[in-house]
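Asks: this one's structure only:
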């Protein structure tokens, strides 16, 4: 039970005070995406998140606005080049992951819907893909929770692990950006890891990842047919078009150029706060509630796609 305390004339619990201090720190220049995620995880495992409903609602919107803001710092010509380079990786990795997920899930004896959710989350864009595919699949709330819990834990690991691995292997900015976009599940962690590595890596990773996210649409249609869900509603990630619009303005409209640096700065702060919110939602209950088998599936798929794509990138990009 949280005991309320008076502070500047208002009554707050210790949960709210700690949350507020961490939140304010995430707005400062000293915070980075990995630090923000770590603070969220510390909060979740200690005093707990006092605003779970609010942070869950804000995370999705804040990520969308942050991604659109990043578009004001990107060049359309460079983005087209990055998109061309990443399309072959995208197609092969998506269908390869879905096929491998089906086989491994069958071997583990997991439910067909849980397997498909985790496979889609790994193949396309993590939590966004699971949230979009779940209703089309007719998945139950607990099945969606298992899928989300699995990919969010692996996202957290990737955000910390990928930049040191990239430096150890002397990956170029382009190579690291491609690797992040293919091998990290969620857009938030892709952008967070790439931003830590460098601006060019960020540009490549964001462009390729958002192009990859558009595969939600054909995969959702295929899911509706495979699982016999006629008339199922498909959620289209419209914010991607906002990102493209911002990028086109920054490239072709000289008057928009001065807006770029402040908007990109705000977008990076928004991304940092987003990762703090995500970490704050990963309580022990969420982490352990999925059981061991979904994690085995998620880890195997993640290891295959991350090592396989890294080997290809090292030899071709």
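Replies: Thanks, I have it. Every value quoted in this text rests on a predicted model; they were computed, and no experiment measured them. Numbers count the residues shown, from 1 in each chain.

Asks: drop to CA atoms for contacts and neighbour counts, all remaining ones
Replies: Will do.

Asks: quick one: contacts for residue 91?
Replies: Contacts for residue 91 (CA atoms under 8 Å, 6 or more residues apart in numbering) come out as none.

Asks: where do the strands sit along this protein?
Replies: Remark: strands assigned in the chain by DSSP state E are 5-7, 10-12.

Asks: could you name the helices and strands sitting against the first one?
Replies: Think strand 5-7. In terms of contacts (3 or more CA pairs under 8 Å, 6 or more residues apart in numbering; DSSP states H and E), strand 5-7 is packed against strand 10-12.

Asks: centre of the chain to the strand it packs on, how far?
Replies: 34 Å (CA atoms, centre = their mean, to the nearest Å).

Asks: that one packs against which elements?
Replies: Secondary-structure packing of strand 10-12 (3+ CA pairs under 8 Å, 6+ apart): strand 5-7.

Asks: can you pull the buried residues of the strand it packs on?
Replies: Within strand 5-7, no residue counts as buried by 16 or more other CA atoms under 10 Å.

Asks: nearest residue to the residue sitting nearest the centre point of the chain other than its sequence neighbours?
Replies: Nearest residue to the geometric centre of the chain (CA atoms, centre = their mean): residue 186, 1.8 Å. Leaving aside its chain neighbours, residue 186 sits nearest to residue 126 (4.3 Å; criterion: CA to CA, 6 or more residues apart in numbering).

Asks: next, the contact list for the one you found, please.
Replies: Taking CA under 8 Å, 6+ apart as the test, what residue 126 contacts is 120, 148, 151, 152, 185, 186, 187.

Asks: likewise residue 102?
Replies: Neighbour list for residue 102: 112, 115, 116, 119 [criterion: CA under 8 Å, 6+ apart].

Asks: putting a second one here so we can go through both:
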């Protein structure tokens, strides 16, 4: 492993993180969190930074590995009771949000005459976890690269708006940390955006929103298996129509399913840290220090994601997928809010 190639990108995100925390401190009531500043400043700097390839390795490492490390370390600041309490109710809310994302996505896809694969990718990104879900499902339905780009673009742009609007809405509705964490964790798409929106409200809301998001991420596995089955059935149907042979069977779709590869193992590590903390093996002073380190790592990772985001490429994705993604995302936001209001969590 050539460590030197990672240093420039990691160091730049560290510098961006401290700059973002400085700007965040200037905003009254912590209305705009450091993660939001890191994400937005990173996107503004992308046209310049992208010209220097020596940043690439470090930025990629920070946006993926360090974000996961931050989430794992976060477990040392939580008790097992909190995880079980929040995760239990989030599963109930997810039934409604996932049904909204995939049911609404299917209907809108038909209405807009969209490719079912593109429509499904947008629904998965909205209902589960943004780019991670899209990347996991794309191989098993044999999606085109353009569909993947459209899907990620459609969900990401909405997430950028939600990172800014969610904290404002949460304060307007006088939401509790628990209610806001549940709302953000079930309605915002990508993990990085959940982190940014959650911590922009409060530290506890940020922690709770990530717990909910991690619970929601687990739905990748059954969803991938379902779409693998759907794609296989469609391939067999196409083959029968093309060849007129009832015995033709296609198994290519199954080849894309690799549970070991798509399973988010860092979730188990996160839960392991929670158990260690709950059993009292970690002193409070150490837990506090690692919790602060976790926050820094999160801001760094959000900055790296911003630095790797090219607005021109997003603009080329087209208009219809954006409308599709925006409507589905908005429906999920509303449904999540209404379900929690009905059960007294707001």
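Replies: Everything's here; your move. What you see is a predicted model; the values in this text were computed from it and never measured.

Asks: picking up where we left off before, for the residue in structure 2 that the residue nearest to the centre of structure 1 lines up against, give me its contacts.
Replies: Following TM-score structural alignment, the counterpart assigned to residue 186 of structure 1 within structure 2 is residue 190. Counting by CA under 8 Å, 6+ apart, residue 190 of structure 2 makes contact with 125, 129, 130, 131, 132, 156, 159.

Asks: for residue 129 of structure 1, same thing?
Replies: Counting by CA under 8 Å, 6+ apart, residue 129 of structure 1 makes contact with 117, 120, 121, 213, 216.

Asks: in TSV, list the strands of structure 1 along with distance to residue 40 of structure 1.
Replies: Shown next, in TSV, are those (distance: least, CA to CA, whole Å):
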stretch	distance to residue 40 of structure 1
strand 5-7	22
strand 10-12	19
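
Asks: and residue 291 of structure 1, which of these is closest to it?
Replies: Between residue 291 of structure 1 and the strands of structure 1, the shortest gap by CA to CA is with strand 10-12, which sits at 35.1 Å.

Asks: the residue nearest to residue 257 of structure 1 when sequence neighbours are not counted and residue 203 of structure 1: what is the separation?
Replies: Excluding the flanking residues, the one nearest residue 257 of structure 1 by CA to CA, 6+ apart is residue 250, at 5.6 Å. According to CA to CA, to the nearest Å, residue 250 of structure 1 stands 13 Å off from residue 203 of structure 1.

Asks: higher neighbour count, those two?
Replies: Set side by side, residue 250 of structure 1 and residue 203 show more neighbours around residue 203, with 25 against 22, by other CA atoms under 10 Å.

Asks: identify the residue of structure 2 aligned to the more buried one.
Replies: So, by TM-score structural alignment, residue 203 of structure 1 is matched to residue 207.

Asks: ok, its match - contacts?
Replies: 74, 78, 181, 198, 199.

Asks: cool, residue 211 of structure 2 as well?
Replies: 83, 86, 87, 185.

Asks: make CSV out of the residues you listed and add neighbour count.
Replies: Listed next are these as CSV, based on neighbours: other CA atoms under 10 Å:
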residue, neighbour count
83, 18
86, 19
87, 21
185, 34
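
Asks: map these onto structure 1 and name those still in contact.
Replies: Compared against structure 1 with both residues aligned by TM-score structural alignment, their matches' CA atoms under 8 Å, the contacts of residue 211 of structure 2 retain 83, 86, 87.

Asks: return the closest of the residues you listed with respect to residue 100 of structure 2.
Replies: Of these, the one sitting nearest to residue 100 of structure 2 (CA to CA) turns out to be residue 87, at 19.7 Å.

Asks: any figure for the gap between whichever residue in structure 1 pairs up with that closest one and residue 244 of structure 1?
Replies: Under the alignment (TM-score structural alignment), residue 87 of structure 2 pairs with residue 83 in structure 1. Applying CA to CA, the value for residue 83 of structure 1 to residue 244 of structure 1 is 12 Å.

Asks: how about residue 125 of structure 1?
Replies: As defined by CA to CA, residue 125 of structure 1 lies at a distance of 18 Å from residue 244 of structure 1.
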